[in-house]
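In: generate a structure from the sequence data that follows.
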Amino acid sequence: MAELLDKLDRWKLHPSVVVTQQFPIGQASTAYEGADSGVLGKVGIVWSETS
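Out: Alright, predicted model coming up:
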């Protein structure tokens, strides 16, 4: 994980640029299913239901 964060920093790729959809933690299974099926791009799981 540290290596990934280092590369994102060096490449100036903030997660908000890379992540195409965000899902609250309660919808994690939906997010993973969509990403796995190829229907969604890069998904992010957020802890706060209000994010």
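
In: only C-alpha atoms from now on, for both contacts and neighbour counts.
Out: Fine.

In: all the strands of the chain, in order from the start?
Out: With DSSP state E, the ranges of strands along the chain come out as 21-24, 43-46.

In: for Glu33, find the nearest of these.
Out: Between Glu33 and the strands of the chain, the tightest spacing by CA to CA is seen for strand 43-46, at 10.4 Å.

In: tell me which other helices or strands the closest one touches.
Out: Applying 3 or more CA pairs under 8 Å, 6 or more residues apart in numbering; DSSP states H and E, one finds that strand 43-46 contacts strand 21-24, helix 28-37.

In: one more to put side by side:
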Amino acid sequence: MKKTYKIEVDCANCANKMELATKNTAGVKDAVVNFMTLKMKVEFEEG
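Out: Presented below is the predicted three-dimensional model:
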């Protein structure tokens, strides 16, 4: 399952930290943060 979230970050470094933390979360298959659009796409593992 994939979901897109609106996020509020002030800098690209913060966006990168958010992406890495989300990727390291149990149940998350992949995460991509787009700093320009302020959106984060998360793909969750099945089950």
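
In: what's the TM-score for these two chains?
Out: Taking TM-score structural alignment, normalised by the length of structure 2 as the basis, the two superposed chains have a TM-score of 0.32; 34 aligned residues with a CA RMSD of 3.3 Å.

In: how about the strands of structure 1 in a markdown table, adding mean neighbour count and distance to Leu5 of structure 1?
Out: Rendered in a markdown table, the data for the strands of structure 1 read as follows (neighbours: other CA atoms under 10 Å; distance: least, CA to CA, whole Å):
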| stretch | mean neighbour count | distance to Leu5 of structure 1 |
| --- | --- | --- |
| strand 21-24 | 16 | 19 |
| strand 43-46 | 17 | 15 |
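
In: contacting residues for the nearest residue to Lys6 of structure 2 once chain neighbours are set aside?
Out: Counting by CA to CA, 6 or more residues apart in numbering, Lys6 of structure 2 lies nearest to Lys39, which is 4.6 Å off, once chain neighbours are set aside. Contact partners of Lys39 of structure 2, counting by CA atoms under 8 Å, 6 or more residues apart in numbering, are Thr4, Tyr5, Lys6, Ile7, Val33.

In: most neighbours, which of those?
Out: When neighbours are counted as other CA atoms under 10 Å, the busiest of the contacts of Lys39 of structure 2 turns out to be Val33, with 23 neighbours.

In: ok, for Phe44 of structure 2, nearest residue in space, not its chain neighbours?
Out: Nearest residue to Phe44 of structure 2 in three dimensions, chain neighbours excluded: Val28, at 4.4 Å (CA to CA, 6+ apart).
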